[in-house]
Structure formats: structure tokens, C-alpha cells
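Asker: need coordinates for the below:
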Amino acid sequence: MPESKVSKVSRPAHRPSRRHQLIEGAVELFAVKPPELVTIAEIVRHVEMTPAAFYYHFSSRDELFHEVVSVFGEDWASDAERSWGDATDIDGVLAAALALFNKAIDRRAHATVFFVTSKGMSIAIEEARQSFAARASRAAAAAVARSDPGRSAARAAVDGVGLMTVLESSLRAELSLDSAYRTLGPRQFRDEVEGLCRRVATVGPGSTKQ
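Answerer: Sure thing, here's the model as predicted:
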């Protein structure tokens, strides 16, 4: 008796996960309007899914928003740790700082949600933001300490926080197109950011170094 042929079950082509699609679609909406005004119905319509698909992955809009912040925050902190982890002198510290700034601008929508629209949204969101910022600050402090072995650990820690403060405030200014950014223009604004980072990394607030 001839052996029967087993029909092959066709497999769907590889597609991005629906969870990822929801996150990316939500970013586009959260970046252009206040998150509290973005509805689940608007999100699923934007990504061409059903409410059932949304609730399969997330229990609420707030959970999705927290995920959006966490995904970018993890990338941001990990980039900071890698970039500043390779820095051994002041030029390397500054290059890492500017690279982080540029990477955030390259991901404008995600960065806008993280640095602008999520600020002060909730205690949980703020705790997440501060956790990622603390990781980046520690990486910056370690790089500053390597670049200047004579600097105290306390001074390096302050300077690490100072670098992150400059980056975060500058990113908020550019991403939100505030008056300082619009007055200076893109090129002069970037020059100011670089100058502030250099001042913190080479002197540090309150330092007596010349």
C-alpha cells in the first residue's frame, strides 16, 4: 500500500509582534497629544487592531504608557552605560554625552514621550524615569572619575548628575521647541549644549579647578 503523503501546514510569514506594534503606534500618539487624552479606541484604530487584541497584551492605557516609557528608558540607560563605559578621558566623556543626545533626537517620538510628556505623569512613571536616570548618572560619574583620577568620588558623582541634568533639560528644550531652542536655533543650541557638558565634565559645579 503506497505511503500516504502528509500535507505540509503552511506557516504565516514572520511579522512583528502585535505587542510591539501597539507600543510603536502608541508612541506616535503619545508624542503629539497629552497621554490622558489618548484613548484605547484611538490606539487600536491607529494600529488597525481590535480592542480584544489590545487587552490581550495590556490591561489598560496606563500600563501601555508605562511600557512605552520603560522600553525607551532601558535603551537610554543601556546606551549611557555602554558609551560612558568606554570613555577614559574628557574628550571621551563629552563624545559619549553628545552621542546620547543625538541618539535621543534620532528617536524623536520616543524621546518626546520619555523626556516631555511623561514627566510628572504619575508616581510609578516618575520612579521608572528616575531609576533609568540614576543608572545613566552613575555611568557618567564613573567616566568622569576615570578621566580625572584626582577628582574625589563625591565630586565625580555630582558631575555625573550634572551631565545628565544638562542632557535631560536640553533634550526637553529641543523636543518641545521651547523659547530657548527657538531663539538660539539648532546649531547654536547644540554648541551651547556641548559647552555646558564640557564645563561640567572639566570643572564641575563649585569646583576650584581652572
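Asker: alpha carbons only for contacts and neighbour counts from here, please
Answerer: OK.
Asker: residues near Gln21, how many?
Answerer: Close neighbours of Gln21, defined as other Cα atoms under 10 Å, add up to 16.
Asker: contact partners for it?
Answerer: Neighbour list for Gln21: Val47 [criterion: Cα atoms under 8 Å, 6 or more residues apart in numbering].
Asker: residues contacting Met164?
Answerer: Listed by Cα under 8 Å, 6+ apart, the contact partners of Met164 are 133, 136-137, 140.
Asker: want to put them side by side, so please do this one too:
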Amino acid sequence: MKDPYLRLREEMVRGQVAARGVEDVRVLEAMRELPREWFVPKGLERACYEDGPLGIGGKQTISQPYIVGYMLEALELTGREKVLEVGTGSGYNAALLAMLAGEVYSVERIPELASGAKAALARCRRKNLHLSVGDGYGGIPAQAPFDRIVLTAAPPMVPEALFTQLADGGILLAPEGEDRQSLIRWRRRGAQLERENLLPVQFVPMLRGVSPRDPPK
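Answerer: Next up is the predicted model:
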């Protein structure tokens, strides 16, 4: 059966991601292959290919395709890395990470979002992707150290607990700030952390704690 969204994916990758300078072939191929419509609420399947973020419920969004591609390229993934993602959200970025890295651990503070992401990710059949519900401010110390850490929501400042879980030579990528946010890439060199300001961004805020489950309706 022909994929009805294949053309939209190809146009998204060509016109929104590659055209703006993302060159990593593995990133472009993964975005071309993975059905983005699996990760959005019913009725938004075509809208998810538009050039912008899209609400997925719980005051959360699936990020603009270009930003997803840009951040994946900025992580400099080779296929062997152990990755921590803080903020599973829709699961779309987690699925792409699982296609591009070695092992991926993703933590989400909103149980309903985690359940939805788990259902979508089951369609990907990726055995190297591990989801959990928890407070992203604490990371997942039991699985540390990580070669890559990526935040999909913006804290005022990156929590110290996450830096302690970053392996030597590793990269931590995070939107940081409140009213004005910047995408920051940190590299660990032994005891030192090198900071690189990449570009201005606008992400939902990174909140503390685990959100209580909504009561049954």
C-alpha cells in the first residue's frame, strides 16, 4: 500500500530542513523515513508537516521540523552513542534518536504524554529505545554516563545533575532561558565544560516534578 504521506515527508525534508542548511545525510534520511503523522493527535496528520511547531496536548508541542533536524545534526551522532533525552513529548524526536544512536533513554514528566508516545513508538519496533516517567531535572543517574544529552524543553539554566551525567567528550544540547532563549551546545573536556551559543529558539518551559495523572472523565 502506498504511503499517503511520503510526498509530504519528502517535501518537508527538502524544503524545510535541507534547504536551511542541515546537511547530515543520516539525519535527512531518518526524517524522510519516519512517519511524523504517527506522533500527533488524530486529525492533525497533514498539519504536522507544516513549517512550524504543533500542539499535541498538555500545553506541549511537537517541534518544528527544521529545529528537530538542526538539533539532531548538532548532536553529531555516529550511531554508537548512549543518549539521554529529557522530555519525550510526542515521541517523534526519541524515535529519530533511536534511528541515529546506539541506546536511547527518554524521560517524560507527564504520564499521559508518555503513554501516547509509548503507543506511537511501538510502531517503530526499536529495541534500543527506553522510556520512563520521571522528573527530567534529575536525569536518569542509574544509566549514566551518557555520551549525549538533549533537552526538548527550556530550563532557566541547565540543571547541574545533568552535567554530572555527561560523559567525557560528550555533548549536552539544550534550549536555555525564559523570555529569551538560546540553543546551547556544551562539550565536556575532562573537568571542563565548553559552551557554544548556536541560535535563538522558543521552546516550552522545562518544569520540575512529575505531573499528576488527569482524573478519569
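Asker: now the TM-score, please.
Answerer: In this superposition the chains share a TM-score of 0.27, using TM-score structural alignment, normalised by the length of structure 1; 97 aligned residues with a Cα RMSD of 5.9 Å.
Asker: sorry, back to before: kindly reformat the contacts of Met164 of structure 1 as TSV containing secondary structure and neighbour count.
Answerer: Compiled in TSV, the contacts of Met164 of structure 1 are given as follows (DSSP: H, G, I helix; E, B strand; the rest coil; neighbours: other Cα atoms under 10 Å):
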residue	secondary structure	neighbour count
Ala133	helix	21
Ala136	helix	25
Ser137	helix	26
Ala140	helix	32
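Asker: for those, which one is nearest Asp79 of structure 1?
Answerer: Of all the contacts of Met164 of structure 1, Ala136 has the smallest distance to Asp79 of structure 1: 8.4 Å, by Cα to Cα.
Asker: thinking again about what came up before, with the contacts of Met164 of structure 1 in mind, which one is nearest to Glu127 of structure 1?
Answerer: Ranked by distance to Glu127 of structure 1 (Cα to Cα), these are led by Ala133 at 9.8 Å.
Asker: thought that closest one was touching Ala77?
Answerer: Yes. Shown here, Ala133 of structure 1 and Ala77 form a contact pair, counting by Cα atoms under 8 Å, at 6.9 Å.
Asker: how about Ala180 of structure 1, secondary structure?
Answerer: The three-state label given to Ala180 of structure 1 by DSSP: H, G, I helix; E, B strand; the rest coil is helix.
Asker: give me the element the residue lying closest to it once chain neighbours are set aside is part of.
Answerer: Leaving aside its chain neighbours, Ala180 of structure 1 sits nearest to Ala173 (7.0 Å; criterion: Cα to Cα, 6 or more residues apart in numbering). Using DSSP states H and E, Ala173 of structure 1 maps to helix 153-175.
Asker: so what's the residue count around Asp191 of structure 1?
Answerer: When neighbours are defined as other Cα under 10 Å, Asp191 of structure 1 has 12 of them.
Asker: now the helix or strand containing it: buried residues?
Answerer: Using DSSP H and E, the element containing Asp191 of structure 1 is helix 186-202. Across helix 186-202 of structure 1, burial judged by 16 or more other Cα atoms under 10 Å covers 189-190, 193-194, 196-198, 200-202.
Asker: show me what that helix is packed against.
Answerer: helix 90-106, helix 153-175 (3 or more Cα pairs under 8 Å, 6 or more residues apart in numbering; DSSP states H and E).
Asker: right, so of the ones you listed, which gets closest to Thr112 of structure 1?
Answerer: Comparing these by Cα to Cα, helix 153-175 comes nearest, at 5.9 Å.
Asker: what helices or strands is the one helix or strand Leu121 of structure 2 maps to leaning on?
Answerer: Assessed by DSSP H and E, Leu121 of structure 2 sits inside helix 111-122. Under the contact criterion of 3+ Cα pairs under 8 Å, 6+ apart, helix 111-122 of structure 2 touches strand 129-133.
Asker: helix 111-122 and the strand it packs on, what's the angle between them?
Answerer: Strand 129-133 of structure 2 and helix 111-122 are oriented at 170 degrees to each other (axes from the mean of the first three to the mean of the last three Cα atoms, to 10 degrees).
Asker: so where do the strands sit in structure 2?
Answerer: Taking DSSP state E, the strands of structure 2 run over residues 54-57, 60-62, 82-86, 103-108, 129-133, 146-151, 166-177, 181-189, 192-201.
Asker: and among those, the most buried is which?
Answerer: Counting by mean count of other Cα atoms under 10 Å, strand 82-86 has the highest mean neighbour count of the strands of structure 2, with a mean of 27.
Asker: that strand - contacts with which helices or strands?
Answerer: By 3+ Cα pairs under 8 Å, 6+ apart, strand 82-86 of structure 2 packs against strand 103-108, strand 146-151.
Asker: in JSON lines, list those along with distance to Gly69 of structure 2.
Answerer: Output for those, formatted as JSON lines (distance: least, Cα to Cα, whole Å):
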{"stretch": "strand 103-108", "distance to Gly69 of structure 2": "17"}
{"stretch": "strand 146-151", "distance to Gly69 of structure 2": "13"}
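Asker: who wins for proximity to Ala94 of structure 2 among the ones you listed?
Answerer: Of these, nearest to Ala94 of structure 2 by Cα to Cα is strand 103-108, at 6.8 Å.
Asker: so what does that closest one touch, helix or strand wise?
Answerer: Strand 103-108 of structure 2 sits against strand 82-86, helix 92-100, strand 129-133, with contacts defined as 3+ Cα pairs under 8 Å, 6+ apart.
Asker: any idea which of those gets closest to Ala161 of structure 2?
Answerer: strand 82-86 (12.2 Å).
Asker: between strand 146-151 and that closest one, find me the angle.
Answerer: Using the same axes, to 10 degrees: strand 82-86 of structure 2 against strand 146-151 is 20 degrees.
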